[in-house]
Structure formats: C-alpha cells, structure tokens
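Chemist: Return a 3D structure for these sequence lines:
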Amino acid sequence: MEPILLLAAELWWVAPAAAGAGATGYAIVRRRGTVNGRRLGYDAARFELRRAQLDARAAADAARVARADAARVAAERAAARADAAALASARRALREAQLASRAAVARVKVSRVRVSTERSAMTAGGMLPLERLRARHDALLARWMEYETDAARAIAFPGMSDGRQPATAAFLAALERARDARPRPESRVTAEEFAGYRAAVDDLERTFDVAERAARGEQVHPELPDALWDAARTFAIRTSDSVIAWTRKRRP
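Modeler: From the prediction side, this is the model:
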C-alpha cells in the first residue's frame, strides 16, 4: 500500500494529534471492570512471560537435539560414514539452535522485568495501560506524519515515503499490523489482545527507528535481535515510570 494511503487510513484516530505541533493525544477509555483497567498491562505481561517460558523450553529442547545430532554426525565422520559437508551442516544447525535458545532466555528475562514494571504501574496512578499504549502509538504516527506532510522533510528524506526501500517497506508493513491490532474505542480488550497490540507497537517503533536512520544515511543493523531491542525499551519505560513516580512524591 502506498504511504499516502496508509496515512489516510491512520488519520481516523490521529487527526487530533496532528493538529498541534508534535501533539500526541490519545483516546479516552472508560473502565469496564478489571478487563480494561489497571490490571490489563500486568495481566498481559504475565501472559507474555508464560508464553516466553514455553518458547524458551522448546528452544532449549531443540538445542539439545541439535547437539546430539552434531555428536552423531561427528562420530559418523570419524568412522568415514559421513562427509565433511554433513558435519559442517550439523555444526551450523547447532550454533543456530544455541543462539535461538539464548535469545529465548533473554526474552524470558525481559518479560520478567515487564511483569515487575507493570505491577508497580498499577499503584502509580496516571493513565491506564491501554491509554499509555495508544499514546505511544499516536506519538509515533505524529512523528511519521511530519515526513508525509512537511514538504521540506519530504524533499530532504525521500526514503521515508519510498516503499521500495527495504527499511521503509518493513516500517509500512509494521504500520499496518499495528493499525489492525489497535483496539477500537470502548471495546473490551483481553490480556492476550493487549499483549499482541503492545508487541505490534514495539515492532512499529523498532522499524520506524531503522527506517528513519536509513533515510538519514546512517548505518543501520535491522538484524539486531529483538531481545536486545525489548531490553532497551523495557529499561527506558521503567526508568521513565520511576522518574514520574519520584516527581509526584516531591510535589507539595
């Protein structure tokens, strides 16, 4: 889909945010029990942790199988029943399985931090989890619209509107996924749906960062493991929440 058409599709909820310079307005969501209340982020974080733990166990099992298979092929190679290519392939599969297992363990650690962060946020007051997430989404859309509506920016950084650029194409795809995952106003949202929307917004922020830096001519590494991005994002959010809480305590 062309960037300008995507922009028009997004405007149904972002127009108020774009009216002010850099404004990031958000839709107000009424409380409906605990489903869309303060527990939503915490419940979603616990759901993500359980899923990450299952993925980590599966990745660890896959790594053990790959290790055993590599040992088998090495023994067959020593007995001249396997060639060098088979041994190299088995060792490469083992390395990939081990890396996948380490990444899965990192995601578990990140998920645990997020559970702790969301538990603290439940008592911190302020915006509800869904409101905060929508605000993050709207803030990024407002940043993107600056490239689409500002003629000077469009001329200086044409790559941000060129879907043929790999980084921009990845961002535009993430833009559609986040739009589809965004709950409608006043809708009831489950922990699983919230987790999916949060993952889509996280991915949108990552791909926008890569596309923006690529358009500016910087060297980018989009293959950076998601676990590292998630760890940095979680640390930033946790630090921001701590600063807000400290500031409120200092106010008379």
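Chemist: alpha carbons only for contacts and neighbour counts from here, please
Modeler: OK.
Chemist: Isn't residue 145 up against residue 7?
Modeler: Yes: contact status for residue 145 versus residue 7: in contact at 7.3 Å, counting by C-alpha atoms under 8 Å.
Chemist: I'd like the distance between residue 202 and residue 87.
Modeler: Computed as C-alpha to C-alpha, to the nearest Å, the residue 202 to residue 87 distance reads 39 Å.
Chemist: Let me fix that, I meant to ask about residue 144.
Modeler: 48 Å.
Chemist: try residue 44
Modeler: Residue 44 is 43 Å from residue 87, by C-alpha to C-alpha.
Chemist: Same check on residue 152?
Modeler: Taken as C-alpha to C-alpha, the span from residue 152 to residue 87 is 56 Å.
Chemist: Tell me which of the two has more neighbours.
Modeler: A side-by-side neighbour count of residue 152 and residue 87, using other C-alpha atoms under 10 Å, places residue 87 first with 20 against 12.
Chemist: how about the strands of the stretch 51-200 of the chain, start to end?
Modeler: Counting by DSSP state E, counting those that start in this stretch, no segments of the stretch 51-200 of the chain form strands.
Chemist: Helices of that one, start to end?
Modeler: Taking DSSP state H, counting those that start in this stretch as the test, the helices found in the stretch 51-200 of the chain are 84-121, 129-149, 151-156, 166-181, 191-215.
Chemist: compare with the first, here's sequence two:
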Amino acid sequence: MTQPFDWINKSNNDQLAWIASYMGRKAIAGSSLFTLVKNHNQFGYQEMAKSLNLLPDNAEYREASRQMKSAWQTRQHRKKHGNPVSLQMPKESLKKLNALAKNHGQSQGNTLSQIINDAINDQKRDTAQARGDREKLRAQLNKQHEKAQQIEHDYMTVVNSLMNTLAEELSYRCRLEAFVGGWDDSPLESNDKQTYHDLVEKRVSHAELNTSKLKSLNCYAFPTLRMRMREQAIINGIEESDTGLL
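Modeler: Below is the predicted model:
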C-alpha cells in the first residue's frame, strides 16, 4: 500500500537535506505534523526518511506530503530554469505579446525570452560592427597621418633643396660680379642675350631637378621657376612677351 511520503528518494542526499530543512521551517512556524519524525542530526537522513514513511496514511499527512512534494518540485524547477518573476506591462504590449506567442505556437514566457535573447544578439552584433567601424576609422586616420608626415617630409626636403639652389645661384652671381664688376641697367647685346638665355636654361634645369617632388605634392598651383625667370626677362627687356624663349 502506498504511503504519503513514498515519493522520497532515500539515495538522494540533496533531497533528504532539503526535506530536513523544510520540516525545520515548518516546526519554527508552529506546525506539529513532523514531531514523530526522527531528527536527522541525531539519527541521520536514512532513519529520518524511514520514519516519514511510517506516518499515518490519512488526509492530513497526504496533504502535508503533497505540499512538501510540490515545494521540492518548485525548488528543482527554479534550480534548473531560474526563479520565475512577474512583470507588469501595458495591455497593448501584452496583447501584442500574446499574438506573437500564438503565431510561434509557444507560451508568452518563451516568446518574451526569445524577444529578449534576439535583442541581446542584435546588440552584440551592433557592438561588434561599431568596434569594427572604429578599427577601420583608426586605420584610415593612421594612414592619413602617415601620408601627411610623408608630405611634410617631402616638402621640407624640397624647400631645403631650393634653399641650397638659391645659395648656389647667389654665390655664382657674387663670383660673376666680383670677376667682371657690377651690372647696370644697360640693354644686353644680341650675343649677350643668347648667353643669358643659355645660362638661365642651365640654372633653371638644375633647379627643376630639385623641385620634381612638388609635382607629386600638387604644389605647382603657383608659377614655376621657369615662368618666373621668363617674367624677369620681360621686365628687364631681355625678351619680348611673346617670344617664348624660356
């Protein structure tokens, strides 16, 4: 004949320990139902379980067994699935949740859990994408910074070369003036003009070797050295504005 507490598994020490704690709480609350049960501290869990099976099979103990079993099952469910919670939401939201649950053929709780999990996954994807975008932007900024540094280095190299060229030209001029004397505003003769053009061509060609990097830096928006020398030749009356010798 089945007894009220036959559902107890005597080989499950976790269950027996929980039952001992459960009966202790009931005793503290004033219940005298389990006064006939042997104390586990004195006799051990096995004797405690045996004494539970010896309790009378009546309505009072069947109800006590039902409540204990229900409490144990609730504990196991919470241990496996977590403690259930109640949420309050607007009626319209609850209505939509119920519709989603019906469409998916599952409970409202499972539907809500799925919505939350989907939102978390979306957030993770967005976070990963944002992280990737930041890394991409950082790489672009580093590349631009390196390019800017290279441009600055090339620019300074060109400026330094031009300064050296200018120093050389000034040195040539000073040496020429020291050799033949100073120059005046007298017009150049035909032979002198040709000599001038030859000298200018030589000097400009040499200077252009040092300014080649300016083309790649898009720095040729200003007049070239050749154009400037032609302008000076026109100003000084060495050539006409439309001869195009330089």
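Chemist: Just give the TM-score of the two.
Modeler: Here the TM-score of the superposed chains, computed with TM-score structural alignment, normalised by the length of the second structure as the reference length, equals 0.23; 76 aligned residues with a C-alpha RMSD of 4.8 Å.
Chemist: hang on, the earlier thing: select, out of the helices of the stretch 51-200 of the first structure, the one closest to residue 52 of the first structure.
Modeler: helix 84-121 (5.3 Å; C-alpha to C-alpha).
Chemist: For residue 74 of the first structure, give me its contacts.
Modeler: Residues near residue 74 of the first structure by C-alpha atoms under 8 Å, 6 or more residues apart in numbering: residue 87.
Chemist: related to what we said a few turns ago, columns distance to residue 226 of the first structure on top of the helices of the stretch 51-200 of the first structure, output as CSV?
Modeler: Formatted as CSV, these follow (distance: least, C-alpha to C-alpha, whole Å):
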stretch, distance to residue 226 of the first structure
helix 84-121, 8
helix 129-149, 19
helix 151-156, 29
helix 166-181, 14
helix 191-215, 9
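Chemist: Just tell me which of those helices ends up closest to residue 231 of the first structure.
Modeler: Across these, closest to residue 231 of the first structure is helix 84-121 (C-alpha to C-alpha), at 5.7 Å.
Chemist: Tell me which residues touch the residue most central in space within the first structure, please.
Modeler: The residue lying closest to the centre of the first structure (C-alpha atoms, centre = their mean) is residue 202, at 2.4 Å. Listed by C-alpha under 8 Å, 6+ apart, the contact set of residue 202 of the first structure reads residue 230.
Chemist: rerun that using 7 Å as the cut-off
Modeler: Contacts here follow C-alpha atoms under 7 Å, 6 or more residues apart in numbering; on that basis residue 202 of the first structure touches nothing.
Chemist: cool, and the one 3 residues further on?
Modeler: By C-alpha under 7 Å, 6+ apart, the contact set of residue 205 of the first structure is empty.
Chemist: separation between it and residue 135 of the first structure?
Modeler: Residue 205 of the first structure is 13 Å from residue 135 of the first structure, by C-alpha to C-alpha.
Chemist: Overlap of the contact sets of the two?
Modeler: By C-alpha under 7 Å, 6+ apart, no residue touches both residue 205 of the first structure and residue 135.
Chemist: What helices and strands are in contact with the lengthiest helix in the second structure?
Modeler: Ranked by number of residues, the top helix in the second structure under DSSP state H is helix 108-180. Judged by 3 or more C-alpha pairs under 7 Å, 6 or more residues apart in numbering; DSSP states H and E, the packing partners of helix 108-180 of the second structure are helix 91-104, helix 190-210.
Chemist: what does the longest one rub up against?
Modeler: Same thing as helix 190-210 of the second structure. With C-alpha under 7 Å, 6+ apart as the criterion, helix 190-210 of the second structure contacts 158, 161, 162, 165, 225, 226, 238.
Chemist: got a markdown table for the residues you listed, with distance to residue 133 of the second structure and neighbour count too?
Modeler: Shown next, in a markdown table, are the contacts of helix 190-210 of the second structure (distance: C-alpha to C-alpha, whole Å; neighbours: other C-alpha atoms under 10 Å):
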| residue | distance to residue 133 of the second structure | neighbour count |
| --- | --- | --- |
| 158 | 37 | 18 |
| 161 | 42 | 16 |
| 162 | 43 | 17 |
| 165 | 47 | 18 |
| 225 | 46 | 15 |
| 226 | 48 | 17 |
| 238 | 62 | 20 |
